[in-house]
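J.: For reference, the sequence and a predicted model appear below.
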Amino acid sequence: MISANDLSPAELAALLHFHADAGVEWLLEEEAIDRFAEFEAMKAARRPAAQAQQQRPAAGERPAPGQAQVRPNAAVRPAPAERAASGPQPAIPDGEAVQQARFVAETARSLVELKTAIESFNGCNLKHSARSTIFASGDAESGIMVIGSAPSAEDDREGMPFSGKSGQLFDKMLAAIGLTRSAILLTQVIPWRPPGNRAPSAAEMDICRPFIERQIALAEPKAILLLGNFSARFFFGENDTIHGLRGRWKEIAAADCVIPAIASLHPQDLLTAPVNKRLAWNDLLAFQAKLKSLSLLRN
């Protein structure tokens, strides 16, 4: 068995990232607990009670041969359906949650108010499994908006979009066209990380849609860069892959705003398949040219 002491710092960091991506959040208890000794003590405590129960004569008629005797103190286990029903349930029905999300979003008069409203909203199950609420950050007055897909495990831990290795690559992508995080408004389509980085369900997307559309309406960007397959499909309403959706300017609507938007590959896609960096670079050049034509970026 390999001990943590045998690992190099880089190997230990990679192992910790692996566990974090798998959903492990706590590796140690506050105090050491011997689970084996705890289990043996539990069995020893139950043994005398079980023996006494077996020796106790049953009240009334004796059970027929082969008939199980019910112990008076035995706990009644719920049926499987009852156990499933007792698990986590949606805070409110999906249809009602969508209506509440729309109301919450429409009543927010600023990004600050919207952020507070989203953090207080409990109508989406994704919030109950996420650590952080990811909201827009950066310069809302820049006229430039970049929208990612859903928060990753690193985003959820750090409380900000595009964290970890994909965030480092994203910073380099911005720098290549003369931008920084602080000079744009950066956000995600979904404010909470889906468990295990799964794709959000249709109901979850419907609930979260008013929030991202209101962010766009309040920021009033002049151009939007969509990163990732999910983000492109969400706004373009198409089912093609990111390779079919990227590199072409389209218009998306949010409230009374109609904004030109272009989609490209997510930095995580580029880490997985570096051969696609050439495609992403072409998209970034097209985005840079649009910003210059709108006088949002100096030549």
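T.: Yep, it's here.
J.: hey, let's count contacts and neighbours off CA atoms from now on
T.: Noted.
J.: Tell me which residues are up against the longest strand along the chain.
T.: In terms of residue count, the longest strand belonging to the chain (DSSP state E) is strand 257-264. Strand 257-264 is touched from outside by 217, 220-228, 232, 242, 245-253, 280, 283-284, 287, with contacts defined as CA atoms under 8 Å, 6 or more residues apart in numbering.
J.: rerun at 7 Å
T.: The contact list for strand 257-264 (CA atoms under 7 Å, 6 or more residues apart in numbering) reads 217, 222-228, 232, 242, 245-253, 280, 283.
J.: Please identify the buried residues of it?
T.: Of the residues in strand 257-264, those buried under the neighbour-count criterion (16 or more other CA atoms under 10 Å) are Val258, Ile259, Pro260, Ala261, Ile262, Ala263, Ser264.
J.: The structure to be compared is supplied as follows:
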Amino acid sequence: MTKAVKNRILYQLNFFKSIGYEYHNNVEFGNNEINNSNLPNNLTELKTIVENCYLCDLCKSRKNVLFGQGNSDAKILFILDEPSASEDELGQFFVGKSGEILKNMIQNVLMLDIDDVYITNIVKCKSNDSFNATHANNCRVYLDKQIEIVNPMLIVTFGEKVYKYLTNDNALFEQLRGNILPYKYYNVLPTFSPNILLRNPSLKKEAYYDMLKIKSILEIH
């Protein structure tokens, strides 16, 4: 809506008010808070809630909500930052160049099908800006509930900002990456994001070793 249109609407509203029209008082909807206790313990029901979420401005620009995908009883849960343009366009994970890298890691190193794992994002809708803490905070309760429902043996976080946002651990990522670290009742392994691997192919070798460590953990359990 342009400024000129807004001004015309305000003019009309003020005119109607001046000739005796009355308007309802503003309705208070509260602070739109959602907490873990009032969310369903079922991924299907939770997905429906998230797909109809309007807590932030991303609802205006998104094409699809990227809630999560995969096995709800998976031993391993992958967390990325936010949907890519390709994922937003198609409403699917594992698409685009970064999605292909991740799919290859799962299929060719972990020797799993993509439906054997569970994958989600911190932010469920595509943003036109860089990763935004406000958007992440609005989605946080959904992410926490997903983790609780899936109850994975291992959480793999892709990228420094994902690990640090999830755990609030500000230690150097270079020292954390590839290690098994505690988070609440879970074990977390931080590794490189697929986007970083696209920009820095030299890091693929280290990411490969991270995947081998994940594979060995899965085989033990």
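T.: Received the coordinates, thanks. Note that this is a predicted model, so its numbers are computed, not measured.
J.: For the helix or strand following the longest strand of structure 1, grab the matching residue range in structure 2.
T.: Taking DSSP states H and E as the definition, the helix or strand that follows strand 257-264 of structure 1 towards the C-terminus is helix 267-272. Under TM-score structural alignment, the match for helix 267-272 of structure 1 in structure 2 covers residues 194-199.
J.: so which strand or helix has the aligned partner of Ile49 of structure 2 in structure 1?
T.: Matched to structure 1 by TM-score structural alignment, Ile49 of structure 2 sits across from Ala117. When secondary structure is defined by DSSP H and E, Ala117 of structure 1 falls within helix 111-120.
J.: got the buried residues for that helix?
T.: If you call a residue buried by 16+ other CA under 10 Å, then helix 111-120 of structure 1 has these buried ones: Leu111, Leu114, Lys115, Ala117, Ile118.
J.: quick one: that helix to structure 2 mean distance?
T.: After superposition onto structure 2, helix 111-120 of structure 1 sits on average 0.6 Å from its aligned residues (mean CA distance after the TM-score superposition for structure 1).
J.: How about residues contacting the helix or strand following that helix?
T.: Toward the C-terminal end, the helix or strand that comes next after helix 111-120 of structure 1 (DSSP H and E) is helix 126-129. Contact with helix 126-129 of structure 1 is made by Trp192, Arg193, Pro194, Pro195, as judged by CA under 7 Å, 6+ apart.
J.: what sits up against the helix or strand just after helix 126-129 of structure 1?
T.: Counting by DSSP H and E, the element after helix 126-129 of structure 1 in chain order, helix or strand, is strand 137-138. Outside of strand 137-138 of structure 1, the residues within contact range by CA under 7 Å, 6+ apart are Arg181, Ser182, Ala183, Ile184, Leu185, Leu186, Thr187.
J.: Select, from these, the two members most distant in space.
T.: Taking every pair in those and measuring CA to CA, the maximum separation is 13.1 Å, between Ala183 and Thr187.
J.: Give me the more crowded residue out of those two.
T.: Higher neighbour count among Ala183 of structure 1 and Thr187: Thr187, with 25 against 18, using other CA atoms under 10 Å.
J.: That one contacts Phe162, correct?
T.: No. In terms of CA atoms under 7 Å, Thr187 of structure 1 does not count as a neighbour of Phe162; the distance is 8.8 Å.
J.: got the contact list for Lys126 of structure 2?
T.: Contacts of Lys126 of structure 2 (CA under 7 Å, 6+ apart): Leu58, Arg62, Glu82, Pro83, Ser84, Ala85, Asp88.
J.: Helices - which of those residues land there?
T.: Residues from the contacts of Lys126 of structure 2 lying in helices, with DSSP state H as the criterion: Leu58, Ala85, Asp88.
J.: The last one maps to what in structure 1?
T.: When the two structures are superposed using TM-score structural alignment, Asp88 of structure 2 falls opposite Asp156 in structure 1.
J.: Its match - how many residues pack around it?
T.: 22.
J.: Same check on His243 of structure 1?
T.: 14.
J.: What is the equivalent residue in structure 2 for it?
T.: For His243 of structure 1, the equivalent position in structure 2 is taken to be Glu174, counting by TM-score structural alignment.
J.: mind checking how far the nearest residue to Asn121 of structure 2 once chain neighbours are set aside is from Glu219 of structure 2?
T.: The shortest distance from Asn121 of structure 2 to any non-neighbouring residue, by CA to CA, 6 or more residues apart in numbering, is to Leu80 (4.6 Å). Between Leu80 of structure 2 and Glu219 of structure 2 the distance, using CA to CA, to the nearest Å, works out to 24 Å.
J.: between these two, who's got more neighbours?
T.: Neighbour tally, Leu80 of structure 2 and Glu219, criterion other CA under 10 Å: the higher count belongs to Leu80, 20 against 9.
J.: and the counterpart of Met145 of structure 1 in structure 2, what is it in contact with?
T.: Using TM-score structural alignment, the partner of Met145 of structure 1 in structure 2 is Leu77. Contacts for Leu77 of structure 2 were tallied using CA under 7 Å, 6+ apart; they are Val117, Tyr118, Ile119, Pro152, Leu154, Ile155, Val156.
J.: Not counting its neighbours along the chain, what's nearest the second one?
T.: What sits nearest to Tyr118 of structure 2 in space, not counting adjacent residues and going by CA to CA, 6+ apart, is Gly70, at 4.3 Å.
J.: What count of nearby residues applies to the one you found?
T.: Other residues near Gly70 of structure 2 come to 16 when the count uses other CA under 10 Å.
J.: Highest neighbour count among the contacts of Lys126 of structure 2?
T.: Top of the contacts of Lys126 of structure 2 by neighbour number is Pro83, holding 25 neighbours under the definition other CA under 10 Å.
J.: can you confirm Thr187 of structure 1 is in a strand?
T.: Yes. Assessed by DSSP: H, G, I helix; E, B strand; the rest coil, Thr187 of structure 1 belongs to a strand.
J.: Just tell me what it corresponds to in structure 2.
T.: By TM-score structural alignment, Thr187 of structure 1 lines up with Thr120 in structure 2.
J.: which stretches of the stretch 101-250 of structure 1 form helices?
T.: The residue ranges that make up the helices of the stretch 101-250 of structure 1, judged by DSSP state H, counting those that start in this stretch, are 111-120, 126-129, 153-158, 164-176, 202-219, 229-236, 242-245.
J.: between the fifth one and strand 257-264, how many degrees?
T.: Calculated by axes from the mean of the first three to the mean of the last three CA atoms, to 10 degrees, helix 202-219 of structure 1 forms an angle of 120 degrees with strand 257-264.
J.: what's helix 202-219 of structure 1 in contact with?
T.: 94, 97-98, 101-102, 105, 110-111, 124, 140-141, 189-190, 254-255, 257.
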